[in-house]
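>>> sequence first, predicted model second:
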Amino acid sequence: MLDLGSIDRADDRPPYRQIAASLRRLISTGRLPPGEKLPSEAELIAHYGVARMTVRQALQELRGEGLVVAEHGKGVFVRSTPPVRRLASDRFARAHRKQGKAAFLAEAEVSGHKPGVDQISVTTEQAPAEIAERLRLPEGARVVMRSRRYLANGTPVETAVSYIPESIAAGTAIVSTDTGPGGIYARIEEQGHQLGRFTEQVTARMPTPEERRALQIGAGVPVITLTRTAFDLDDLPVEVCETVKVSHAFVLEYDFPAR
């Protein structure tokens, strides 16, 4: 039997926030485990003695935090997708590309997820000023821009946009929807640009309306933004990738030597 608590009329918090706090506590302590169905609206109304709108506000708050998902005609469930562990020291290993695995595929499998990708768009455009600077391209230079959305167990967790100089990408599978085994980096290396190093910049912020729609998250769920630049062995930048990640869907893990 779940201990749903009760409404404290002396509490400064509105009732819906108190209900949300009680359900949040049950989720965080594992009393409501991933995949578990929450009590129905009718049950919550009866237990707390509140109006339906109050219960819906509480559930909406939890949905906005990414803690629960609503399934039409079935109810509200604790989100079941555990974080994808992003192993930064291993995700770009050449061994993965030789096995035909792109980075997200490799890390999703390690985390026990079924990876997927959709909403793929490939265009050739003039490089935005910041991207041209990162790629050391002259003003007006063109790049192949690849946009896609990544899924873990069917749930959107990340969007990514890669920019590759047209001089590298033209005439390769990089300009196709399916880049083939090993992904973009395998194709870049086939062009004679063996990868030597990467730099990454990581920030956090609230999502834009477009990002909320693409990632299917509420306005209260922050996102992680990561901008990566790939360099070949001659230290020539060969790709810039801008990713937007659902904050609760990832654990970013870095391994580096102490010097």
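Nice, I can see it.

>>> please make it C-alpha for all contacts and neighbour counts, starting now.
Noted.

>>> just the strands from the stretch 101-250 of the chain, written as ranges.
115-126, 142-152, 155-165, 195-205, 223-232, 237-246, 250-253 (DSSP state E, counting those that start in this stretch).

>>> show me what the longest one is packed up against.
Spelled out, it's strand 115-126. helix 103-110, strand 142-152 (3 or more CA pairs under 8 Å, 6 or more residues apart in numbering; DSSP states H and E).

>>> please redo it, this time with the cut-off set to 6 Å
strand 142-152 (3 or more CA pairs under 6 Å, 6 or more residues apart in numbering; DSSP states H and E).

>>> how about the strands of the stretch 101-250 of the chain, which one is nearest residue 89?
strand 250-253 (8.0 Å; CA to CA).

>>> adding mean neighbour count and distance to residue 58, write the strands of the stretch 101-250 of the chain out as CSV.
Converted to CSV, the strands of the stretch 101-250 of the chain look like this (neighbours: other CA atoms under 10 Å; distance: least, CA to CA, whole Å):
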stretch, mean neighbour count, distance to residue 58
strand 115-126, 15, 31
strand 142-152, 21, 27
strand 155-165, 22, 23
strand 195-205, 13, 23
strand 223-232, 20, 22
strand 237-246, 22, 21
strand 250-253, 14, 25
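
>>> one more structure, for comparison:
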Amino acid sequence: MSTKQENIKQLIEEYIEVNQIEPGERLPSEAELSRLFCVSRATLRGAVRQLETEGKLLVKHGSGTFATCPLPSIPSSLDRLYSIGDMIRSAGLREDEQLESIKRMTVCPPDIAERMRFSENEPMIVLERTRTADGEAVAHSINWMPETLAGSILDEGSFSGSLFQSLELKAGVRIVGAYSELTVPSHDDAHMTRLLKHPQATVLLLKQLHYDELNRQVLYSLDYVRSDIFHFWVRRTR
């Protein structure tokens, strides 16, 4: 979504609030809204489509565009891409981390190469961290990135903070989405055992292939998380 469409989206939301448009009431026509906000119809349609996707508008072709009851926000909803740090903070916990290792590999393992559509000769950097909340280990992440991309971030041999932000600010790569598979790790998975600190703790594994604005696969992650801390939700529609 372009910056201009994002601005118009916000203006439409403000218009609905200021004019106290109730759920089920119709908004002005596309032509009227385009004139009101001084934008093209194409830009307006993009903003309206996004609001419809978010459940904030209902578009009935031939009838108009109507306000709806906003859907409740769901923490850790799987249809939104959140970092592990975001999820820890959203739970009201104090985030910290422990760097386990940064490794340079001259070849890419076959399974990773297949997922990322790389040659097995692609040099890779592997970042491994344990994430803590209020002093307890709650997540363990293994991130695979091509050296051509991650070298500028991890050359100093240390790392902390948001990987997403570092990729954007230092490498010019903005991650916009991911294909995520939620699984249960095998009982003998050594990475899982790092998080089994309490009898009631169980572990979930998120296998995530992240892509940028050009739909390039730029990051593959294995995120082990404690299920007594993280709760994932999916909003299903018909």
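Now that the structure is in, tell me what you want to look at. Because the structure is predicted, anything quoted here is derived from the model rather than measured.

>>> distance to residue 69 of the first structure added to the strands of the stretch 101-250 of the first structure, as JSON lines?
Shown next, in JSON lines, are the strands of the stretch 101-250 of the first structure (distance: least, CA to CA, whole Å):
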{"stretch": "strand 115-126", "distance to residue 69 of the first structure": "19"}
{"stretch": "strand 142-152", "distance to residue 69 of the first structure": "15"}
{"stretch": "strand 155-165", "distance to residue 69 of the first structure": "11"}
{"stretch": "strand 195-205", "distance to residue 69 of the first structure": "22"}
{"stretch": "strand 223-232", "distance to residue 69 of the first structure": "18"}
{"stretch": "strand 237-246", "distance to residue 69 of the first structure": "14"}
{"stretch": "strand 250-253", "distance to residue 69 of the first structure": "18"}
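
>>> out of these, flag the one nearest residue 96 of the first structure.
Taking the strands of the stretch 101-250 of the first structure one by one with CA to CA, strand 195-205 is closest: 13.3 Å.

>>> what about the closest one, how far off from the second structure?
Superposed on the second structure, strand 195-205 of the first structure shows a mean distance of 1.4 Å to its aligned residues (mean CA distance after the TM-score superposition for the first structure).

>>> what does that strand contact?
222-233 (CA atoms under 6 Å, 6 or more residues apart in numbering).

>>> which position in the first structure pairs with residue 210 of the second structure?
Using TM-score structural alignment, the equivalent of residue 210 of the second structure in the first structure is residue 230.

>>> hmm, back to that, for residue 22 of the first structure, which of the strands of the stretch 101-250 of the first structure is the nearest?
Smallest distance to residue 22 of the first structure across the strands of the stretch 101-250 of the first structure (CA to CA): 24.0 Å, for strand 237-246.

>>> what helices and strands are in contact with the closest one?
Against strand 237-246 of the first structure (3+ CA pairs under 6 Å, 6+ apart) you get strand 155-165, strand 223-232.

>>> could I get those strands as a markdown table with distance to residue 43 of the first structure?
Formatted as a markdown table, these follow (distance: least, CA to CA, whole Å):
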| stretch | distance to residue 43 of the first structure |
| --- | --- |
| strand 155-165 | 28 |
| strand 223-232 | 33 |
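
>>> which one of the ones you listed lies closest to residue 134 of the first structure?
Using CA to CA, these put strand 223-232 closest to residue 134 of the first structure, at 7.4 Å.

>>> mean deviation of that closest one from the second structure?
Mean deviation for strand 223-232 of the first structure: 0.9 Å (mean CA distance after the TM-score superposition for the first structure).

>>> endpoints of stretch 246-259 of the first structure, how far apart?
32 Å (CA to CA, to the nearest Å).

>>> any idea how far residue 153 of the first structure is from the equivalent of residue 93 of the second structure over in the first structure?
Under the alignment (TM-score structural alignment), residue 93 of the second structure pairs with residue 113 in the first structure. In this view, residue 113 of the first structure and residue 153 of the first structure are 6 Å apart by CA to CA.

>>> what does residue 18 of the first structure give?
Taking CA to CA, one finds residue 18 of the first structure at 32 Å from residue 153 of the first structure.

>>> what does residue 58 of the first structure give?
26 Å.

>>> between these two, which is the more surrounded one?
residue 58 (22 against 16; other CA atoms under 10 Å).

>>> so the more buried one is in contact with residue 16, correct?
Yes: between residue 58 of the first structure and residue 16 there is a contact at 4.7 Å, judged by CA atoms under 6 Å.

>>> using the three-state scheme, assign the spatially most central residue of the second structure.
Closest to where the C-alpha atoms of the second structure average out (CA atoms, centre = their mean) is residue 81, at 1.6 Å. Recorded secondary structure, residue 81 of the second structure: coil (DSSP: H, G, I helix; E, B strand; the rest coil).

>>> follow-up on the earlier one: which one is the match of residue 210 of the second structure nearest to, not counting chain neighbours?
residue 198 (4.6 Å; CA to CA, 6 or more residues apart in numbering).

>>> please apply the same query to residue 50 of the second structure.
Of all residues not flanking residue 50 of the second structure in the chain, residue 9 sits nearest, at 7.7 Å (CA to CA, 6+ apart).

>>> cool, and residue 229 of the first structure?
Per CA to CA, 6+ apart, closest to residue 229 of the first structure is residue 240, 4.5 Å.

>>> try residue 226 of the second structure
residue 203 (4.6 Å).

>>> mind naming the longest helix for the second structure?
Criterion DSSP state H: the longest helix present in the second structure is helix 3-18.

>>> got a list of contacts for it?
So helix 3-18 of the second structure is in contact with 43, 47, going by CA under 6 Å, 6+ apart.

>>> can you check stretch 213-222 of the first structure too?
64-65, 156, 205-206, 247.

>>> pull up the distance across it, start to finish.
13 Å.

>>> what do you get for stretch 107-117 of the first structure?
From its first residue to its last, stretch 107-117 of the first structure covers 14 Å (CA to CA).

>>> please compute how far that stretch lies from its chain's middle.
12 Å (CA atoms, centre = their mean, to the nearest Å).

>>> can you check stretch 149-167 of the first structure too?
9 Å.

>>> also stretch 185-199 of the second structure?
Relative to its parent chain, stretch 185-199 of the second structure has a centroid offset of 25 Å by CA atoms, centre = their mean.

>>> likewise stretch 120-131 of the second structure?
With CA atoms, centre = their mean, you get 19 Å for stretch 120-131 of the second structure.
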